[in-house]
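Trainee: predicted model and sequence below, questions to follow.
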Amino acid sequence: MMEVELIFVAFLKNQKSGDSDYRFELGSLEKLLGHGSELETDGRGGVGYRCIIEPDGGPQPDDDSELYRRIGAQLAEMGDRFEQDGTITSEVVEGLVNDILSKSLTEDRFADAVKSVLSSSLPPGMEVEQATMIAAMSLTSRVGKSVPSLLQNCFTTAAAYIRRNCSSSLEQITRQADR
């Protein structure tokens, strides 16, 4: 299911960052997703690539790209609450950076980081699963802004985590935005 990745990239594009290295890594990630490839993990947080062969031999245009951009912008706006509240601490971000650098980032370790973010506070009016998804996306954004070269690795782990743990919330947001 590619929609998680496309919505996630739209979220990241809506996060404010003037860092050219971060923007370059985000552009690389976007190109990778837009050219018929999917990011895969090796189960240990390593990144690999799998080519998707389309019926006519090339990538198909995505009629839902505007929908994904709108959803990403909406989620980024919600993610700004985490930034404003200071809910994502530098210690949590540094922990993820160290896990990636030591090749020990797993979905379980990522889940622990998300839980630590949510344990301090849940934004008012936000469902737990939705907050979990936004915290995961916001953590990835902060890791990428901290060490841009680690964006793709963190993105891959976070996308798998979101797909596994937040699918009903993502489906609900997609249905609401598609009206």
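Mentor: Happy to help now that I have it.
Trainee: alpha carbons only for contacts and neighbour counts from here, please
Mentor: Will do.
Trainee: which residues touch residue 69?
Mentor: Applying Cα atoms under 8 Å, 6 or more residues apart in numbering, we find residue 69 in contact with 7, 10-11.
Trainee: next up, a second structure to put side by side with the first:
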Amino acid sequence: MEQINGSVQMECVLLYTFLEVSSDCKFKEQLQCLQSQGMVSALRGICYEAEELELQTDGNRSGHMQNGAAVFDHEVNEEVIRLIAAQLAAIGDRFDQDIKARVVNDLVQHFLNENLSAEEITQLMSEAVEGLVQAMPSDLEREKVMLVLAMLLTKKIANTMPSLLQRAFSTTVNYINRQLHNYIARLLRD
């Protein structure tokens, strides 16, 4: 699989960290393989290109805007990402029982079908998330519920069949990038 490009790096790091800090992950070894395969580039620094960072006179890197999105300091991001991922994982733990095994098993079967394109798999993931959102508490922002559900489905798919982690991971990153990129950028800014 080719390396994830910079435009989805924020989603990639958030999903990886969510999975890393989640309880009951039966696929830790496969998760480490994602990093070593280059799917998760710059895990400890998000959304910045070294040559584009501005060096301040005190030697610290400053955050700035790139393509309209905030670009953050390496040290701040690791802590912020871990904090956000832990909060989202806690919400995921609350939602865990509400996701029917049938939904996960259907997705597993789709991911096993190599005749389905990445686009078709992403659409099926989107439909699964949309279906689940309807049953979730309305006291949370819709975008937050969608984000947690997408990441939780990835975890449940990988727990069911760890060999699907790579495909589920890249599909979820693609889905999140298309549907929730601006929401995640706001989470990281706030």
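Mentor: Here it is on my side, so go on. Everything numeric here is computed off the predicted structure, so don't read it as measured data.
Trainee: thinking again about what came up before, for the contacts of residue 69 of structure 1, which one is nearest residue 116 of structure 1?
Mentor: Closest to residue 116 of structure 1 out of the contacts of residue 69 of structure 1 is residue 11 (21.3 Å), distances taken as Cα to Cα.
Trainee: what does that closest one align to in structure 2?
Mentor: Using TM-score structural alignment, the equivalent of residue 11 of structure 1 in structure 2 is residue 18.
Trainee: next, its match: secondary structure please.
Mentor: helix (DSSP: H, G, I helix; E, B strand; the rest coil).
Trainee: not counting sequence-adjacent ones, nearest residue to it?
Mentor: Excluding the flanking residues, the one nearest residue 18 of structure 2 by Cα to Cα, 6 or more residues apart in numbering is residue 85, at 4.6 Å.
Trainee: please work out how many residues are found near the one you found.
Mentor: For residue 85 of structure 2, the count of nearby residues is 23 (other Cα atoms under 10 Å).
Trainee: my guess is it contacts residue 14. True?
Mentor: Yes. Residue 85 of structure 2 is in contact with residue 14 according to Cα atoms under 8 Å; the separation is 6.3 Å.
Trainee: other SSEs contacting the longest helix along structure 2?
Mentor: Using DSSP state H, we find that the single longest helix of structure 2 is helix 165-189. Packing contacts for helix 165-189 of structure 2, counted by 3 or more Cα pairs under 8 Å, 6 or more residues apart in numbering; DSSP states H and E, involve helix 9-21, helix 28-36, strand 69-71, helix 74-95, helix 118-133, helix 142-160.
Trainee: change it to 7 Å
Mentor: Applying 3 or more Cα pairs under 7 Å, 6 or more residues apart in numbering; DSSP states H and E, one finds that helix 165-189 of structure 2 contacts helix 9-21, helix 118-133, helix 142-160.
Trainee: can you list the buried residues in that helix?
Mentor: 165-177, 180-181, 184, 188 (16 or more other Cα atoms under 10 Å).
Trainee: give me the mean deviation of it from structure 1.
Mentor: Compared with structure 1 after fitting, helix 165-189 of structure 2 deviates on average by 1.1 Å (mean Cα distance after the TM-score superposition for structure 1).
Trainee: contacting residues around that helix?
Mentor: 8, 11-12, 30, 34, 69-70, 80, 118, 121-122, 126, 143, 147, 150-151, 154, 158 (Cα atoms under 7 Å, 6 or more residues apart in numbering).
Trainee: what about the match of residue 11 of structure 1, neighbour count?
Mentor: For residue 18 of structure 2, using other Cα under 10 Å, the count is 26.
Trainee: what residues does it make contact with?
Mentor: 85-86, 89.
Trainee: separation between it and residue 133 of structure 2?
Mentor: Distance of residue 18 of structure 2 to residue 133 of structure 2, given as Cα to Cα, to the nearest Å: 19 Å.
Trainee: what does residue 16 of structure 2 give?
Mentor: Computed with Cα to Cα, the distance linking residue 16 of structure 2 and residue 133 of structure 2 is 22 Å.
Trainee: trace residue 124 of structure 2 over to structure 1, please.
Mentor: Using TM-score structural alignment, residue 124 of structure 2 sits opposite residue 109 in structure 1.
Trainee: and the gap between its match and residue 171 of structure 1?
Mentor: From residue 109 of structure 1 over to residue 171 of structure 1 (counting by Cα to Cα), the distance is 25 Å.
Trainee: on that earlier part again, selection in PyMOL covering whichever of the contacts of helix 165-189 of structure 2 are buried, please.
Mentor: PyMOL command restricting those to the buried ones, with burial defined by 16+ other Cα under 10 Å:
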select buried, resi 8+11+12+30+34+70+80+121+122+126+147+150+151+154+158
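Trainee: so who does the equivalent of the residue nearest to residue 18 of structure 2 over in structure 1 touch?
Mentor: In structure 1, the residue matched to residue 85 of structure 2 (TM-score structural alignment) is residue 72. For residue 72 of structure 1, the contact set (Cα under 7 Å, 6+ apart) comprises 7-8, 10-11.
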